[in-house]
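Undergrad: Provided below for reference: sequence and predicted model.
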Amino acid sequence: MQFGIARRGLAVALGLGLSLPGISARAEDLTGTLKKVKDTGAITIGYRDSSVPFSYLDGDQKPVGYAMEICLKIADAVKTHLKLDKMEVKLNPVTSATRIPLIANGTIDLECGSTTNNPDRQKQATFTNTHFLTATRYVSKKDKKLDKIDDLKGRTVVSTSGTTNIKQINEANTERKMGLTILPAKDHAEAFLMVETGRADAFVMDDVLLASLVAGSKTPDAYTISSEPLSKPEPYGIMLRKDDAQFKAVADAATKKLYESPEGKALYTKWFEQPIPPRNINLKLPMSEAMQKQLKSPSDSPDPAAY
């Protein structure tokens, strides 16, 4: 009789949404990163020291940047989701060589930089919604009045050896019968110098990298970046551990909310269209149509054709 009364009491309590001692209020048991954060009271962000303007060190050697701000938004969402009064945000430096291993072994929980989300990396990690779309374009001096790919016909162009970009311009040269003279450079600095000194008419590379080189040059206003891309958009994303559905769901919800709000556009403007620390350079990189579309309908796809 007492057991029956107890069962009826429990049913009433649950129906009213009341909590009873020993009854878990959680809708699901925590796993993966969320469990780790709940247990330790800390989340660890991996940052790059020179990926301007995504994640880099300012004048006080503090990590700042577009991707860093997004990661901090995700951290806030995790704290709220777990209903934590306090949560420590730890910062751990990573490089292009260490970022994936440190995500995989649990040293860092979020990798905040300029990491391309592609099928190969999807085998080792996963990504939240794309925060930037780069594409292969070219930089030239404004007085040459070059803007479209076909404007380069018969010209001398340079790109960095061993990159996908030099492969793309070689393919375009053959397919479009452009008659280009294509020079390889040992690094990005040498390639830009060749445009600066007139040895090449244009430098073909990722647009965001070109914008950074122009902004840091002696005469930024003397250069222009082509409006027409040579490639489909390539997505950058915040990297997470693979097979961690609970954590990814929180990160996806947080980034979707950010990107679809006016704050998403404002964040882009802050880091890509205004002076940034510590040297107050301005990348002057307006948001592309593909990026505008991405902010309106966030996607985590690694497929360039999705954008």
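TA: Sure, I can see it. Numbers count the residues shown, from 1 in each chain.

Undergrad: from here on, just use CA atoms for contacts and neighbour counts.
TA: OK.

Undergrad: how about the closest residue to Phe132 other than its chain neighbours, what does it touch?
TA: Once flanking residues are discounted, Phe132 sits nearest to Tyr236: 5.2 Å by CA to CA, 6 or more residues apart in numbering. Counting by CA atoms under 8 Å, 6 or more residues apart in numbering, Tyr236 touches 114-117, 130-134.

Undergrad: any chance of JSON lines for the residues you listed, columns neighbour count?
TA: Shown next, in JSON lines, are the contacts of Tyr236 (neighbours: other CA atoms under 10 Å):
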{"residue": "Ser114", "neighbour count": "26"}
{"residue": "Thr115", "neighbour count": "20"}
{"residue": "Thr116", "neighbour count": "19"}
{"residue": "Asn117", "neighbour count": "25"}
{"residue": "Thr130", "neighbour count": "26"}
{"residue": "His131", "neighbour count": "25"}
{"residue": "Phe132", "neighbour count": "25"}
{"residue": "Leu133", "neighbour count": "23"}
{"residue": "Thr134", "neighbour count": "22"}
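
Undergrad: now secondary structure and distance to Trp271 too, for those, in CSV please.
TA: Listed next are the contacts of Tyr236 as CSV, based on DSSP: H, G, I helix; E, B strand; the rest coil; distance: CA to CA, whole Å:
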residue, secondary structure, distance to Trp271
Ser114, coil, 13
Thr115, coil, 17
Thr116, strand, 19
Asn117, coil, 21
Thr130, coil, 16
His131, coil, 12
Phe132, strand, 12
Leu133, strand, 14
Thr134, strand, 15
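
Undergrad: ok, and here's another one to check against it:
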Amino acid sequence: MKKIIRYIGVMAALCAALIVLTSCGAKPLSEQNVLTNSEKSNTITWGVKADTKLFGLMDIKDNRIKGFEVDIAKALTKQVLGSKGQAKFVQVTSQTRIPLLANGNIDGIIATMTITPEREKQVDFTNSYFDAGQALLVKKGSPIHNVKDLNQKGKTVLGVVGSNSVENIGKYAPKARLLQLSDYAQALTALKSGQGDALTTDNGILYGMAAENPGYVVVGGTFTEEPYGIAVNQGQTEFRQSLNTALAKIEKSGEYNRILKKWFGNVPGFNYEEAKR
């Protein structure tokens, strides 16, 4: 019995020492070389939206996230890791995407994330993979025709927490009241229930909402330029460069345009010819 107790004690001490050594010697996931780790695991883990039609939306029939950004991520993964490379997807929101990246839970963010100077202080971006512009979604027949109309007394515009579209409204419609929701699904529900006069975000996202909700339309054209980039942790230069190379390859091969046409080719109001590369 004493031998068993002594054995257990020794093993416990070894385990404790191993934990200490591991915690002292190993770098946090966010500081490790993402490209090297991805090549070893043959997997890239992507943060994607799951509430944004056309870009990334959960299909309740098979519980898979589907959309333009998901397909682009799959194509880039094959370019970086080879034909057997696997793309893994983690659901993110505008609020959670940067923290999840910083913690090492995901390798890259491809989630309608506009390249901005403020965000570049926190992450590094690839080249743009989609050029959007901020617009407005309103109910058909609404007196709101453009962003300036939101300056009328008592007008409320709906936005999403963590999105730079919220900041832009302060510049273009400073007199408007702003109501922020946690995600696009809640924002659209608020618009339908009359809690706001317009919902604002990037036009590509709004076209997806309009396509699914015929009683609502995108109005006024775009009043900002919103280039989407893939975000990676700062210092992951090799990984970012490999993604830029992969993006250039799928654009040159025509794969990018095939994916774009699949998701946006028949969307009313979306200019596919202008957006293709």
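TA: Received it, and whenever you're ready, just let me know what you need. Only a predicted model underlies this, so the values are computations on that prediction, with no experimental measurement involved.

Undergrad: sorry, back to before: now check the second structure for the residue matching the residue nearest to Phe132 of the first structure.
TA: Correspondence of Tyr236 of the first structure to the second structure, assessed by TM-score structural alignment: Tyr228.

Undergrad: what does Ala6 of the first structure give?
TA: Taking TM-score structural alignment for the superposition, Ala6 of the first structure sits opposite a gap in the second structure.

Undergrad: and Ala6 of the first structure, how many neighbours?
TA: Residues within reach of Ala6 of the first structure, counting by other CA atoms under 10 Å, total 11.

Undergrad: so it is in which element?
TA: Per DSSP states H and E: Ala6 of the first structure is located in helix 2-15.

Undergrad: mind listing what's buried in the helix or strand following that helix?
TA: Downstream of helix 2-15 of the first structure, the first helix or strand assigned by DSSP H and E is helix 32-40. The neighbour-count criterion (16 or more other CA atoms under 10 Å) identifies 33-34, 37-38 as the buried residues of helix 32-40 of the first structure.

Undergrad: so which residues of the stretch 101-250 of the second structure form strands?
TA: In the stretch 101-250 of the second structure, the segments counted as strands under DSSP state E, counting those that start in this stretch are 108-109, 123-132, 134-139, 156-160, 177-181, 198-202, 216-219, 226-233.

Undergrad: which parts of the stretch 1-150 of the second structure are helices?
TA: 2-25, 34-41, 68-81, 97-102 (DSSP state H, counting those that start in this stretch).

Undergrad: now those helices in JSON lines, with distance to Thr200 of the second structure?
TA: JSON lines is the format used below for the helices of the stretch 1-150 of the second structure (distance: least, CA to CA, whole Å):
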{"stretch": "helix 2-25", "distance to Thr200 of the second structure": "45"}
{"stretch": "helix 34-41", "distance to Thr200 of the second structure": "35"}
{"stretch": "helix 68-81", "distance to Thr200 of the second structure": "20"}
{"stretch": "helix 97-102", "distance to Thr200 of the second structure": "20"}
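
Undergrad: ranking these by burial, who's on top?
TA: With neighbours taken as mean count of other CA atoms under 10 Å, the helices of the stretch 1-150 of the second structure reach their highest mean count in helix 68-81, at a mean of 22.

Undergrad: what helices and strands are in contact with that one?
TA: strand 43-48, strand 56-59, strand 86-91, helix 237-253, helix 255-264 (3 or more CA pairs under 8 Å, 6 or more residues apart in numbering; DSSP states H and E).

Undergrad: ok, and what's touching the third one?
TA: It refers to strand 86-91 of the second structure. For strand 86-91 of the second structure, using CA under 8 Å, 6+ apart, the contacting residues are 42-50, 65, 73-74, 77-78, 106.

Undergrad: can you pick the most crowded of the residues you listed?
TA: Ranked by the number of neighbours (other CA under 10 Å), these place Val48 first, at 31 neighbours.

Undergrad: any idea how far that residue lies from Arg6 of the second structure?
TA: Separation of Val48 of the second structure from Arg6 of the second structure (CA to CA, to the nearest Å): 50 Å.
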